[in-house]
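Trainee: pasting a predicted model and its sequence here:
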Amino acid sequence: TITASVNLAADQNSANNSLSATVPIAAKPANPAGQGVVCGTNVILSALNQTTANYFWYTNNTSTTPIAAGANVQTSTITTDRTYYLATDARTTVGAASKLTYAGGSYFAGNAVMKISHTAPITIETARFYTGNSGQIKLTLADNYTPGTSGSFSYRPISSTTIDLFPSNTNGTTTNDPSDSGFVYNLNMRVNGSGDKIIIGELLNGATMFRNNGITGTTYPQGSSSIMAFTGNSASLSGGTENQFYYFFYDTRVSTGCASDRVAVVATANSGVSLSQVGDSLVSSLRTGVYQWVFNDTATILGANGSSIKPSRSGNYKVIVTDALGCARTSSNVNYTVTALNTVSPAEIKLSVSPNPNNGVFQLSFETSTRSDLSIDILNAAGTRVYTNTQSGFIGRYSKLINLENKSSDFYLLKIQHDKKTYLQKILIQR
């Protein structure tokens, strides 16, 4: 509830000295959550449980300028402690802080265009105007700005508002009066969508407003590339240089909505991936992620998408592991030599594949008389495993229905390893 009151010395009716209004206030937005990972020279950041909110990332809890905007972002800014701060929606100040930001300038009676670029729907809440003479300014938001000839331009108007101006320069000077502190005006100009737009300022009824000129150096862009920035003006239409002028909008306050608290997100440290040989397998040091094994640096091994691989031929092997945030890590090559197989006739273990040829479904059976670790692999014509099964300390009769209905018609190689012996059998799938 907001109450305004007055007290007059000779008040004849004190009962009407106050006025109250109850204004509903929305609840503060829920705090977001996020995750991140350092990936090479960049860091990948992602919001969890994403909604339609605008997400902004900061390097500390008090910075007014985000380093990135979006639910999923990547930045080359890596903080010392890998800590970032995430918030939904943001409020910041853009443009020149005051007319004293630049030395030159004067009170101006003409019209001007300021170009803007924004990444999300925003509201231009307030701006500080320095006015010489009272009057009005009509602000028109537009897009499709196209310069023409002889100082003309075309555009598509989106919205407009007219604001009464009151003189802040009481000295009557036309140059840059340092004692003029200006007035802050409520604009509440809604700018939907994103991209490039313009704001046309038309001074009416004798109004004059301060603008800087004679600026040296690079003036634009001014603001936040993650929210909104002033990117230029219309000075070039009359033969001027845009960087030499800055019009009207000082200490401009913009927001994307009601901001949440900022939440710390600590990115996981950059960790590489290495390979080690365990028995007849190569094993990745990273045990989670999406895997792709590569042979001799260039050949992607079809179907080799696990954390380990049993190479079927000699050569160089490496693995690419992509985590949930999209960070891909590549191991160094490891040279693997396939040792000679002690191949024994399948008849020794009464090996049976029935039927063969088949449609991808067949009964596999065999018998062993000694106890040893058992490994069963089926390889396609490219040497990629399409089926594998292992058992520790196996002895006795093995019988199992194998289903490879999802495999294409072709020759396959069945390889059974037991008691330091290898048994091979060709299988033909045809449909």
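Mentor: Nice, thanks for sending it over. Residues are numbered from 1 along each chain as shown.

Trainee: every contact and neighbour count from this point should use C-alpha atoms.
Mentor: OK.

Trainee: how far away is residue 112 from residue 76?
Mentor: 37 Å (C-alpha to C-alpha, to the nearest Å).

Trainee: comparing these two, which residue is more hemmed in?
Mentor: Shown here are residue 112 and residue 76; by other C-alpha atoms under 10 Å, residue 112 has more neighbours (18 against 13).

Trainee: ok, that one - contacts?
Mentor: 200, 201, 202, 233, 234, 235, 247 (C-alpha atoms under 8 Å, 6 or more residues apart in numbering).

Trainee: need the max-distance pair from these.
Mentor: Using C-alpha to C-alpha, the contacts of residue 112 reach their maximum pairwise distance at 202 and 235, which is 14.5 Å.

Trainee: quick check: the residue nearest to residue 283 when sequence neighbours are not counted vs residue 293, distance?
Mentor: Among residues not flanking residue 283 along the chain, residue 308 sits closest, at 4.3 Å (C-alpha to C-alpha, 6 or more residues apart in numbering). From residue 308 over to residue 293 the distance is 9 Å, taken as C-alpha to C-alpha.

Trainee: so the spatially most central residue of the chain: helix, strand or coil?
Mentor: Of all residues in the chain, the one closest to the mean position by C-alpha atoms, centre = their mean is residue 73, 2.0 Å from it. Using DSSP: H, G, I helix; E, B strand; the rest coil, the structure places residue 73 in strand.

Trainee: can you tell me the helix or strand for the spatially closest residue to it that is not a sequence neighbour?
Mentor: Counting by C-alpha to C-alpha, 6+ apart, residue 73 lies nearest to residue 45, which is 5.4 Å off, once chain neighbours are set aside. Assigned by DSSP states H and E, residue 45 belongs to strand 42-48.

Trainee: which residues touch that strand?
Mentor: 32-38, 55, 71-78, 86, 267, 325-327.

Trainee: buried ones among those?
Mentor: Buried members of the contacts of strand 42-48, scored by 16 or more other C-alpha atoms under 10 Å, are 32-38, 55, 71-74, 78, 86, 267, 325, 327.

Trainee: okay, and which of those map to strands?
Mentor: 33, 34, 35, 36, 37, 38, 55, 72, 73, 74, 86 (DSSP state E).

Trainee: which one of these sits closest to residue 128?
Mentor: residue 55 (27.4 Å).

Trainee: I figured the closest one hits residue 87, correct?
Mentor: Yes: at 5.9 Å, residue 55 counts as touching residue 87 under the criterion of C-alpha atoms under 8 Å.

Trainee: just want the angle from the strand holding residue 45 to strand 33-39.
Mentor: 160 degrees (axes from the mean of the first three to the mean of the last three C-alpha atoms, to 10 degrees).

Trainee: tell me how far strand 42-48 is from the chain's mean position?
Mentor: Taking the mean of its C-alpha atoms, strand 42-48 sits 7 Å from the chain's own mean (C-alpha atoms, centre = their mean, to the nearest Å).

Trainee: in that strand, what's buried?
Mentor: For strand 42-48, burial by neighbour count (16+ other C-alpha under 10 Å) applies to 43, 44, 45, 46, 47.

Trainee: structure two is appended below for comparative analysis:
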Amino acid sequence: MTIGSFSNPTPTGASCRNYTDYTGLQAIPLPVGSTIPFSIITDNCNVATDNSRMLRVFVDFNNDGIFDPATEVAYQTPTAPQHGTISGSLTIPTTAVAKTYARMRIIVEETTDPNAIQPCGTYGAGETQDYRVVFGYSANDVGVSALEYPTQTICSSDSQLVSVRIHNYGSANQAAGIPVTTTITGGASPVTLTAVCKDSIPSGGEVVFTYNTAFATVAGTTYTIVSKTALSGDLNTSNDKDTAVIIVNSQGSAGTGSATVCGTTSASVLLHANTSGIDVPLWYETATSTTPLAAGNNTTTTVIPADKTYYLGVNDLVAKGGAPNKTVFTPTGTNQGAYFRLGGNFMMISTYVPLTIESAKMYIGHSGKITVTLATLLNLTWNSATSSNNYSFQPLYSTTFDVFATKLVPDSSFQINVPTSDNTDTGATYLLNIPVPNPGNYILITDCSPTTNAFLNVNINKDPYPITIPGVFSVTGNDFRDGKSDSIAYSHKFYYPFYNMGIRLMGCPTPRTAVTAQTEASPAVTLNGKLLSSSSATNNQWYVNDSLLEGHTGQTDTASIPGLYYTVVADPATGCQLTSNKVSYTPSGGDPNDAIGLKFWPVPAKYYLNLIFYMASAANTSVSLTNMLGQRVFEEDYADFSGLYSKQIPTGNLSSGIYTLQIIHGGQTWHKQLSVVR
């Protein structure tokens, strides 16, 4: 008896037997979904007779311990031959479970009625043999083993990625491409995603494949996601398909907040949202904007719409991080970039809220694996001996994923330059799911396997960094340095390797709410003689010539030096810093010292002398003290000085007596006598 590669010859001189148990032999491999040829030689125990006989082969396909005569007949002879060779084939149904063992029973009986041959019972003349079989996989046998992403419970999204895990069950390596289809039902209408997985999958291996096309999920909806492969030559269709059910969380209540223009002449607006926990308020200019103006419960923006209306969306992030694609940069040379075997190279990022880097577009020159490590950069130095970077880091998270060549003609070289005219590579989206729970500055280190390379932009003519989603995420640079003083500027001529990065926030999005900004009136300041008065009774802080007057916080104040006076009122209710109008004070009287607001104290001085004056224009300035003998005991010079002079001059080492203070500013001179007492 021979079945496929298995053979069991009958020993020479064997006696006639009714039953033989061969289940102790090696199990006969029967690939699921395949057709296996066999041949069996029959002979006669009584050489005087050569009666007609029929053959039936039973296989316990469902492995329930019972041969079903209706459903588990793998073969029966169509006619009733005499002794000799009976050849045929066994068809293994796809319902058989691979990697399981079962019993096979072969019965040859002298009869012309195949229905007379039952799997169990007696017969007049014939023989039964039992064998052990193992259901296996055929050479070409792949299938979707699981829905990798989204997970079972998710938030609503206008661009939900779908990633499936494809397993190679067969004995042949798969590298020619596997058609895969995913159908999503449960929404308003079915969504079908189709693609060809170009990953190389070894026998027994699997990859995670991500569709480049996303679909929109609706809050409070349950979706059924059916994914299946359609590999040519795959005879076992029972493991092609996977079915998963995902539930989209119900939509939360819309956020609430306020917006305040701090004064009629303000160039910025204070934005305040009432959120807590993991929720991130995002502020938009319109109801359909994709990039937020700002993020946070208490933030600002300099964008003021004509109607002063903003749109608050909690966790409602649509924008992608980093450069959208490799064609957005204009190179200065003949090459737009190169496929490069990255090894330890990193992208620098900053995060401002807890988030997950969900996905990224990449351009791959040859299939293989890529490892990405999220880390904190500890230091980065240039090693002149090796003309390379030295850096240390603290790793936080690492993921390794399969990539396939998006380059039309795959090439595993270390570096392949790409001319500016070549835009044939459109890239592919890869699932990353890198959690970044704590806001901060990080690096994303990329390591390619020995056959893999990824595209990077070079010779960028204009510094693209930082590339920012305001208040959420920013790409700030990379590790390419040249050891020169402008090494950071040099590194900013490069961009790699992640494009169109999907950023997922921790909480679920809510509908956007319109928030109209209110304008808070600025305080008004008046001047009567030397008396300054504010229209605000509290929270004043007075300034002169843009210099803070420490301790001057009342509703009224006294002008002491010439210049422009104003107050800034801090409103604790809105957070506004409201700047008043400015009033000009010019001292009156015949004393020229009043024109510069010259003042000093204490009088007499003992250990120190406080001196203040104000110069409206810039000129070389000298300040000195001279004793009665004409000796200069203190002098300081200032080039092109203007503004407020306020200094404490030490006098503790001076003798008691009369001193002359002299101030020279440009071509003008001021004098004042003062006394020092020890």
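Mentor: Cool, got the structure. Treat the numbers as computed from the prediction; the structure is a model and nothing was measured.

Trainee: what's the match for the residue nearest to residue 73 of structure 1 in structure 2?
Mentor: Correspondence of residue 45 of structure 1 to structure 2, assessed by TM-score structural alignment: residue 271.

Trainee: one more: residue 165 of structure 1?
Mentor: Match for residue 165 of structure 1 (TM-score structural alignment): residue 403.

Trainee: tally of neighbours for that match?
Mentor: Neighbours of residue 403 of structure 2 using other C-alpha under 10 Å come to 28.

Trainee: might one say that it is in contact with residue 365?
Mentor: No: if you go by C-alpha under 8 Å, residue 403 of structure 2 and residue 365 don't touch, sitting 9.6 Å apart.

Trainee: strands along the stretch 101-250 of structure 1, start to end?
Mentor: In the stretch 101-250 of structure 1, the segments counted as strands under DSSP state E, counting those that start in this stretch are 106-108, 112-118, 122-129, 135-147, 153-165, 183-191, 195-204, 209-212, 222-223, 228-233, 246-247, 250-255.

Trainee: right, and the ones you listed - which one's nearest residue 426 of structure 1?
Mentor: strand 195-204 (62.2 Å).

Trainee: what's the average distance of that closest one to structure 2?
Mentor: Mean deviation of strand 195-204 of structure 1 relative to structure 2 after superposition (mean C-alpha distance after the TM-score superposition for structure 1): 0.6 Å.

Trainee: what is that strand packed up against?
Mentor: If contacts are counted by 3 or more C-alpha pairs under 8 Å, 6 or more residues apart in numbering; DSSP states H and E, strand 195-204 of structure 1 sits against strand 112-118, strand 135-147.

Trainee: what's the most buried one of those?
Mentor: Counting by mean count of other C-alpha atoms under 10 Å, strand 112-118 has the highest mean neighbour count of these, with a mean of 21.

Trainee: and the direction of it versus that of strand 195-204, what angle?
Mentor: Going by the same axes, to 10 degrees, strand 112-118 of structure 1 makes 150 degrees with strand 195-204.

Trainee: if I look at the match of residue 45 of structure 1, how far off is residue 439 of structure 2?
Mentor: Using C-alpha to C-alpha, we find residue 271 of structure 2 at a distance of 21 Å from residue 439 of structure 2.

Trainee: one more: residue 499 of structure 2?
Mentor: From residue 499 of structure 2 to residue 439 of structure 2 the distance is 21 Å (C-alpha to C-alpha).

Trainee: compare those two (neighbour count), which wins?
Mentor: Per other C-alpha under 10 Å, whichever of residue 499 of structure 2 and residue 439 has more neighbours is residue 499, with 22 against 14.

Trainee: which ones are touching the aligned partner of the more buried one in structure 1?
Mentor: Aligned counterpart of residue 499 of structure 2 in structure 1: residue 250 (TM-score structural alignment). Residue 250 of structure 1 is in contact with 95, 96, 97, 98, 99, 127, 128, 129, counting by C-alpha under 8 Å, 6+ apart.

Trainee: give the equivalent position in structure 2 for the second one.
Mentor: Okay, so that is residue 96 of structure 1. Aligned partner of residue 96 of structure 1 by TM-score structural alignment: residue 323.

Trainee: cool, the last one as well?
Mentor: In structure 2, the position corresponding to residue 129 of structure 1 is occupied by residue 362, as judged by TM-score structural alignment.

Trainee: are we agreed that residue 15 of structure 1 is in a strand?
Mentor: No: under the criterion used here (three-state DSSP), residue 15 of structure 1 is helix, not part of a strand.

Trainee: show me where structure 2 has its helices.
Mentor: 487-491 (DSSP state H).

Trainee: quick one: contacts for residue 208 of structure 1?
Mentor: 107, 108, 109, 110, 131, 132, 133, 134, 135.

Trainee: hang on, isn't the first one packed against residue 177?
Mentor: No: proximity of residue 107 of structure 1 to residue 177 does not meet the contact threshold set by C-alpha under 8 Å, at 9.6 Å.

Trainee: of those two, which one has the most company?
Mentor: residue 107 (23 against 19).

Trainee: could you pull up the residues touching the aligned partner of the more buried one in structure 2?
Mentor: In structure 2, the residue paired with residue 107 of structure 1 is residue 339, using TM-score structural alignment. Listed by C-alpha under 8 Å, 6+ apart, the contact set of residue 339 of structure 2 reads 364, 365, 414, 415, 416, 417, 418, 453, 454, 455, 456.

Trainee: at 7 Å instead, please
Mentor: By C-alpha atoms under 7 Å, 6 or more residues apart in numbering, the contact set of residue 339 of structure 2 is 365, 415, 416, 417, 453, 454, 455, 456.

Trainee: now structure 1: which of those match?
Mentor: Retained in structure 1: 365, 416, 417, 453, 454, 455, 456, out of the contacts of residue 339 of structure 2 (criterion both residues aligned by TM-score structural alignment, their matches' C-alpha atoms under 7 Å).

Trainee: could you dump those into CSV and include distance to residue 166 of structure 2?
Mentor: Output for these, formatted as CSV (distance: C-alpha to C-alpha, whole Å):
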residue, distance to residue 166 of structure 2
365, 22
416, 30
417, 32
453, 23
454, 23
455, 26
456, 29
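
Trainee: correct me, but residue 164 of structure 1 touches residue 136?
Mentor: Yes: with contact defined as C-alpha atoms under 7 Å, residue 164 of structure 1 and residue 136 form a contacting pair (4.5 Å).

Trainee: tell me, how many neighbours does the spatially closest residue to residue 79 of structure 1 that is not a sequence neighbour end up with?
Mentor: Of all residues not flanking residue 79 of structure 1 in the chain, residue 59 sits nearest, at 7.0 Å (C-alpha to C-alpha, 6+ apart). Number of residues near residue 59 of structure 1 (other C-alpha under 10 Å) recorded here: 20.
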